[in-house]
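>>> Sequence first, predicted coordinates after that:
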Amino acid sequence: MSHGQFLPPDHSAGDERTVGGYAAVHARPAALEGRDGMSYSLDVLSDATGDAARPYGAFLLFVQWSRVGAQKAEGHLETEFVAWGCSAADAERALGAMPLTEAQRLLDALIVARDGATTRRWWDVMREEDGA
């Protein structure tokens, strides 16, 4: 059995209210609760855009975690490019400055696009299916 390692936050490493700052302060990606009640962790990724004016773009990858049983990834959502730069590092740094509140808004918008505008959480659906 593997145990987690507690690392105290290093508040001198950045602003924990931003995507990149949170990762720097806590030495792990931020975790958010989606409007569907599921847990998501987020990561900043980048790729070439094919656009000479903005050669690299960065986007958020939200990993959805299982709600019961063994902790495992169940799916993912990803944004379009939301930051750009002359290099992958520049684009990722620009996206890292995004406030976590904006990352939450983007996650919730992706969930709505996937599931529709329902506000029912997974546990409400289970309750209805069980006849409760």
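Noted; the coordinates are in hand.

>>> Please make it C-alpha for all contacts and neighbour counts, starting now.
OK.

>>> tell me what the host helix or strand of residue 75 is packed against?
Remark: residue 75 resides in strand 73-78, with elements defined by DSSP states H and E. Counting contacts by 3 or more CA pairs under 8 Å, 6 or more residues apart in numbering; DSSP states H and E, strand 73-78 packs against strand 54-65, helix 100-115.

>>> Next one for the comparison:
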Amino acid sequence: MNYQLNFAAVWRDFDTLLAGLGLGLELALVSIAIGCVIGLMMAFALLSKHRALRVLASVYVTVIRNTPILVLILLIYFAMPSLGIRLDKIPSFIVTLSLYAGAYLTEVFRAGLLSIPKGQRE
């Protein structure tokens, strides 16, 4: 087989590809920043003395981490308008990625907080 790769389409639309890369990086950075805030708050809730906060944070982490991200994207983009909350494409994607990152970062922050001795944590 003598197959030749044809990069003409790539070079022709290279500026569009770079714009898409920039948008993807922007969405990721914004979502991770918001997810860090969510994750830190939920990690403190998981370590709280209040049972209601622990249960709420535990349910959030369990539900979000066990739901595929594509299902979350579809729920937020298509199901939220039926509840009266209408989001455009980019904000709905940022909300979804932030919730998803927040659930995973909750466990990261919780493990980090548990590794600190109790006296220093207080």
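Structure received. These numbers were taken from a predicted model, which means no experiment stands behind them.

>>> Next, the TM-score between them, please.
Once superposed, the chains reach a TM-score of 0.27 (TM-score structural alignment, normalised by the length of structure 2), with 58 aligned residues with a CA RMSD of 4.6 Å.

>>> Report the separation between the residue nearest to residue 44 of structure 1 when sequence neighbours are not counted and residue 73 of structure 1.
Nearest in space to residue 44 of structure 1, with sequence neighbours left out and distances taken as CA to CA, 6 or more residues apart in numbering, is residue 60 at 4.9 Å. Remark: distance between residue 60 of structure 1 and residue 73 of structure 1 (CA to CA, to the nearest Å) = 16 Å.

>>> what about the two, which has more around it?
Set side by side, residue 60 of structure 1 and residue 73 give different neighbour counts by other CA atoms under 10 Å, the larger being at residue 60 (25 against 14).

>>> Report the inter-axis angle for the helix or strand residue 40 of structure 1 falls within versus strand 54-65.
In the assignment (DSSP H and E), residue 40 of structure 1 maps to strand 39-51. Counting by axes from the mean of the first three to the mean of the last three CA atoms, to 10 degrees, strand 39-51 of structure 1 lies at 160 degrees to strand 54-65.

>>> Just the buried positions in strand 39-51 of structure 1, please.
For strand 39-51 of structure 1, burial by neighbour count (16 or more other CA atoms under 10 Å) applies to 39, 40, 41, 42, 43, 44, 45, 46, 47, 48.

>>> again, but for stretch 92-111 of structure 1
Buried residues in stretch 92-111 of structure 1, counted by 16+ other CA under 10 Å: 92-100, 103-104, 106-111.

>>> For that stretch, measure first residue to last.
Across stretch 92-111 of structure 1, first to last residue, CA to CA, it's 23 Å.

>>> Number of residues surrounding residue 115 of structure 1?
Count around residue 115 of structure 1 with other CA under 10 Å applied: 11.

>>> Quickly note the distance from it to residue 83 of structure 1.
Residue 115 of structure 1 is 26 Å from residue 83 of structure 1, by CA to CA.

>>> do residue 76 of structure 1 as well
Distance of residue 76 of structure 1 to residue 83 of structure 1, given as CA to CA: 20 Å.

>>> The two: which is more packed in?
residue 83 (21 against 13).

>>> Please list all residues in contact with that one.
Listed by CA atoms under 8 Å, 6 or more residues apart in numbering, the contact partners of residue 83 of structure 1 are 57, 58, 59, 91, 92, 94, 95.

>>> which among these gets closest to residue 124 of structure 1?
The closest of the contacts of residue 83 of structure 1 to residue 124 of structure 1 turns out to be residue 59 (CA to CA; 31.4 Å).
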